[in-house]
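Undergrad: Here is a sequence with its predicted model. Questions after.
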Amino acid sequence: MPGNQILIVDDEIGIRELLSEILQEEGYSVRLAENANEARKQRNQHRPDLVLLDIWMPDTDGITLLKEWGNNGQLTMPVVMMSGHATVDTAVEATRIGAVDFLEKPIALQKLLATVQKALRPSVAQLRPELNLSSLGKGQVILDLKKQLERVLPLKTPVLLVGESGVGFEACAHFFTGPGQQFIAPENVEKALDAPSELLQQATNGVLFLREIGKLAPRSQQGLMQVLGKLEKHNVRLVMATSRPPADVLQDRTFDQGLFALIANLQVALPPLRTHREDVPELAVQLLRQQVEQKRVASVKFDIAALNALRNHDWPGNLEQLQNIVASLAATAGSEDISAQDVNRLLAPYVVKNTLGAADALDLPLREARDIFERHYFEHHIKLENGNMSRVAEKVGLERTHLYRKLKQLGIRFSRRGSAE
C-alpha cells in the first residue's frame, strides 16, 4: 500500500531510477542500492517493507544475498526477484529460498504495480518470521530470561549476551529495540569496526548489535573501544554477544583485558535449547509452518512420535540447528507426515558425534560427568525400546519405580504409560 518503504537493488542505474520514479508516483517511499553490500546496509538500517532484488549483480548475486538473509534470520520482509535472463529453474530456486514473486525484465508498468501490491498484502507480510523472544520458546526458562532482560532494559550500560552458539542472540538483542527505533546488526562485525564513526552514525538513536565480540582481532578491539566512548553522543544502545565463555576471553592474551572489563559489566546468560526441551515441539511446528506457508516446501506435518524424537534430542547447535533440521526434514519428506524414523535418521550423526567421550569426562567434576553419562545412557535405551518403560527397566536392571526416580532426577521426560516424552 502507498506509504510503505521499498528497497530497489539493481546494478543498472537506469532501472533503479525508472522503478523508483514509478513507485514514488504511486506514493511509496523508495530507497536504492546498486550492489549487495549497499543492500545489506539499507536493509539493516531502514528495515524496508519490501525488497525488489535483481538476480544478476557483479559482486554478490541476488540469489546468494537472498540465501544469506534467510540463513541469518534476516528475511523479515517480502522479496521480489528481478531478472531479464533467468531460467525457470532460477525462479523456482528463488521461490524455494523465500522470494514471494518474480519479475521478468523488461518490467511492464501494470505488472510491477500488481506484484508490489500483492507482496505488501497482510496475507503475505504476515508470513515474515519475527525475531522476538517467542521465537525462542514460551516455557518457564524463556519467561525467566525475559524477566532478566526486563530488569536490564532501562539501563544504559552496554549488555553482553553470553551463551552457546545458535541460542538466539539476535532475537534477544531485538528485545532492546523500542517502537520506531532502528536495529543495526552488521554481518561482518570486524569490517564494521574498521569504521567506528560510520557505524555509530548508522546506529544513531537506535540499537547496535555486535556478534561474537569475544573473538575480535586486536584491530577490531580498538574500533570497539572507540564505539564505547561515543555511545552517549549518538544515543546508541549497544548489545553484544559471545559464544565464547568469558573465562576463556579473560585468559586470552590477545584480548584487551581493560576493554573486556568495560563490556562485561552487564551480562545476561542465554539458556541452551536442551534446558527447555518442552518448547521444542511447538518451535518445530512453527518453523515447519513457516516453510509451508512461504511455499518453500509442499504441505507436510510432524506426527506425534516425530515431535517426541525432536524434543528428546540434545540440540548442541541449539535453535539454529533446530531450524536447519526442520528445513531439511521438510525438503526431504517422503509423505505428508514426517515420522520419528525421518527425524532419527537425520539426527543420528549428531547423536554419535555428541556422545560424551572419556577424554571429555576427565575434564569435568565427577558428579557432572556422571550425570551426563547417565543421561545419555538412559536416553539411548528409551529410544532403543521405543519408549517402552517396562523393557527399559528390564534392560538396565532397575525396578520401574527406581527408574522413574532416576529419570526425574536427570530431567528426562517420560510417560508411565510407556511412551517416552
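TA: Yes, it's here.
Undergrad: going forward, measure contacts between C-alpha atoms and count neighbours the same way
TA: Noted.
Undergrad: tell me what whichever helix in the chain runs longest is packed against?
TA: Determined from DSSP state H, the single longest helix within the chain is helix 366-384. Secondary-structure packing of helix 366-384 (3 or more Cα pairs under 8 Å, 6 or more residues apart in numbering; DSSP states H and E): helix 389-396, helix 400-410.
Undergrad: what about versus this one:
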Amino acid sequence: MSKSQYYLEAILATEDDAITVINAKMEVIFWNDAAVKTYNIAQSEILHKPIETFFHNDDLMVLKVLQTKENVKNMYHQPRKDTHVVINASPIFNDKNELIGAVSIERDITKMVKLNDNLVHTSTELNELRQKLMTNNEDTPFSTLKGSSPALKQTIQIANKTAKTQATTLILGESGTGKEICARAIHEASLKSDGPFIPINCGAIPSALFESELFGYEGGSFTGADKNGKAGKIEMADGGTIFLDEVGELPLDMQVKLLHVLQENVVYRIGDSIGKKIDVRFLAATNQDLEQLMKEKKFRNDLFYRLNVVQITMPPLRNRLSDIQELASFFLNQFAVKYQVARPELNTDAYQLLLDYYWPGNVRELRNVMERIIILSESSVIQKHDLLRFFQQNIPEADDVSKSIETKKRPRQMDHLEKRLIEETLIEMNGNKSACARKLGISRMTLYHKMEKYGL
C-alpha cells in the first residue's frame, strides 16, 4: 500500500461521521470506526460481505445511489428504527467512467432527534399544565363566559336555570357576543351533558344541502347518495343537544320540517317514510330580528314560538365595560401560552382606550385584538399609542388607517379618540409630523387629512 493510501485510511478512520464504501457487487470494502459506533457492527463482521446482509434494501441509501448513479446531498434518512442520520452519498467511477461502487457519509443525529422529541413532549406537557393553572378555578360550565358585570351575571343566571330543563331555548345577541359558548355551557350543565353537542351554522349551508344535512338520507334516495345512507345532524344529536346557529337563515320549507320534529320528536330522513324517534334538546341562536322576519313572511310564527320557550340575550361588550380588563387579561394569557411568548402588559391608558372603543365585533373582536398583540408586539408594555394599529383587520396600505376605526358603525366618540391620539402624539413628537405619522402607523398625507378634519 502506498503512503497516500495510508494517509487516506487515517483520514477516513479519524472522521466522526460514519463512512461506508461498497463495490459494484454491493460488498462492503470500507467501514470506519464511526460506522462501527453508529450501527454497532464490527469491521470484522461486515467487511467484504454483502451490505444487504445487515440492512434491508429499502433502508440503504448507498444501494440506491449505486443503482441510480446520482448523488445525494444532506438527506434525512432512518436506516434503522432507532437510528437517524443525515446522509451524503455518491457513486464511484474509474478512469474509464465505469461504475465501481458507491460511498456514503452519514452523520448520526439520533441524539438530536430524541432531544427534540423530548423537548416537544415537555413543551406540550408544560402548555397543558399552564392551561390547567389558568382554568383551575373554573367550577361550572358557565365559567367559560368570562366576566362579572351585572349584564352578564343576569344572562348566566337565566341560562343556568334553563339548563336544568328540557326547554327549547332561543339565544339572541349581536355577532361575537358568545352565543355558541353560552349554548355549550347550557348543554354541559344539563342532564344531557354526557350526550353529544352538535352545532350547525344554518347560514353556512347551501340551500340544496339543507335537508340532507339536517335530516339525513336513506341509501339510494338520490343520485350520488351513499348506499348506506347518512344520519343528519338532528339524528346525530340523539341523547344530547343540537345548536342551530343563525336559525333565521333556515329556508321556509326547512322550517316546516323542523317544526314537525319539534312537535313530534321524530326525524325523517330523505327517502324514509317510517321515521325515527329521537330525544334531542334544541337550542337556537340568531343575531337577526326574528319578529321583523315574521312580518316579512321570512320566518314562520309557529316555529318562532316553538323555539322561543326561553329567551336569553347575550349582552354586547359595550354594555359590559367592567368585563373588558378581565377579558383582555384572559386572552393575553391564553395566547401567550399558545404561542409560547412572554405576555406584554397593557398600561392604564391602553386599557382606557379599550373602554372608549365601541366594539362592533364584541368579545370576538377583543379576542382578535389581543391575539394580534401577542403575535405582532415586540414591546413588554403596550402604550395607548401602540394599541391603535392592533385594531386593523388587515395589514394596511401606506395610506390606510385602522379599518375598525374607519367603519361607518363607529360612534362619534371614536372621532374624539382619534383626534386626542393625534394631538398627544404631536406633542410627544414635538410637532414633527413625519415622526408623528410613523408613530401612528399612517402616511404623512393621511395625517394631514386627519389634522384638517379635526381642525388641528
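TA: Looks like it came in fine. Quick caveat: nothing in here was measured; it's all calculated off a predicted structure.
Undergrad: follow-up on the earlier one: so which of the helices and strands packed on helix 366-384 of structure 1 is the most packed in?
TA: Highest mean neighbour count of these: helix 389-396, a mean of 17 (counted as mean count of other Cα atoms under 10 Å).
Undergrad: against structure 2, where does that helix fall?
TA: Alignment of helix 389-396 of structure 1 against structure 2: no match, by TM-score structural alignment.
Undergrad: That helix to helix 366-384, inter-axis angle?
TA: Using axes from the mean of the first three to the mean of the last three Cα atoms, to 10 degrees, the direction of helix 389-396 of structure 1 lies 130 degrees away from that of helix 366-384.
Undergrad: that older thread, as TSV, the helices and strands packed on helix 366-384 of structure 1 with distance to Arg370 of structure 1 would be great.
TA: Shown next, in TSV, are those (distance: least, Cα to Cα, whole Å):
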stretch	distance to Arg370 of structure 1
helix 389-396	16
helix 400-410	10
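Undergrad: Confirm that Arg318 of structure 2 lies within a strand, as I assumed.
TA: No. Counting by DSSP: H, G, I helix; E, B strand; the rest coil, Arg318 of structure 2 is not found in a strand; it is helix.
Undergrad: Nearest spatial neighbour of the aligned residue in structure 1 for it, chain-adjacent residues omitted?
TA: In structure 1, the residue paired with Arg318 of structure 2 according to TM-score structural alignment is Arg274. Excluding the flanking residues, the one nearest Arg274 of structure 1 by Cα to Cα, 6 or more residues apart in numbering is Asp314, at 5.3 Å.
Undergrad: and the gap between the one you found and Leu347 of structure 1?
TA: 10 Å (Cα to Cα, to the nearest Å).
Undergrad: Check Asn324 of structure 1 too.
TA: 11 Å.
Undergrad: now do Thr157 of structure 1
TA: Separation of Thr157 of structure 1 from Leu347 of structure 1 (Cα to Cα): 41 Å.
Undergrad: Do a quick rundown of the strands in the stretch 1-150 of structure 1.
TA: 5-9, 29-33, 50-54, 79-83, 101-104 (DSSP state E, counting those that start in this stretch).
Undergrad: what would these look like in a markdown table with distance to Val92 of structure 1 and mean neighbour count?
TA: Listed next are the strands of the stretch 1-150 of structure 1 as a markdown table, based on distance: least, Cα to Cα, whole Å; neighbours: other Cα atoms under 10 Å:
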| stretch | distance to Val92 of structure 1 | mean neighbour count |
| --- | --- | --- |
| strand 5-9 | 20 | 24 |
| strand 29-33 | 24 | 19 |
| strand 50-54 | 15 | 25 |
| strand 79-83 | 11 | 23 |
| strand 101-104 | 9 | 19 |
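Undergrad: Please convert the ones you listed to a markdown table, extending it with distance to Gln251 of structure 1.
TA: As requested, those are arranged in a markdown table below (distance: least, Cα to Cα, whole Å):
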| stretch | distance to Gln251 of structure 1 |
| --- | --- |
| strand 5-9 | 44 |
| strand 29-33 | 43 |
| strand 50-54 | 44 |
| strand 79-83 | 45 |
| strand 101-104 | 51 |
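Undergrad: Figure out which of those strands is closest to Gln181 of structure 1.
TA: strand 5-9 (15.4 Å; Cα to Cα).
Undergrad: Tell me which other helices or strands that closest one touches.
TA: helix 13-25, strand 29-33, helix 36-46, strand 50-54.
Undergrad: That one versus strand 50-54: what angle between them?
TA: Using the same axes, to 10 degrees: strand 5-9 of structure 1 against strand 50-54 is 10 degrees.
Undergrad: which residues in structure 2 does strand 5-9 of structure 1 align to?
TA: So strand 5-9 of structure 1 is aligned with nothing, judged by TM-score structural alignment.
Undergrad: and that strand with helix 36-46, angle?
TA: 170 degrees.
Undergrad: ok now strand 5-9 of structure 1, how far from the chain's centre?
TA: Relative to its chain's centre, strand 5-9 of structure 1 lies at 23 Å (Cα atoms, centre = their mean, to the nearest Å).
Undergrad: Spell out, range by range, the strands that occur in the stretch 351-456 of structure 2.
TA: Using DSSP E, counting those that start in this stretch, the strands found in the stretch 351-456 of structure 2 span residues 381-382.
Undergrad: Thanks a lot, see you next time.
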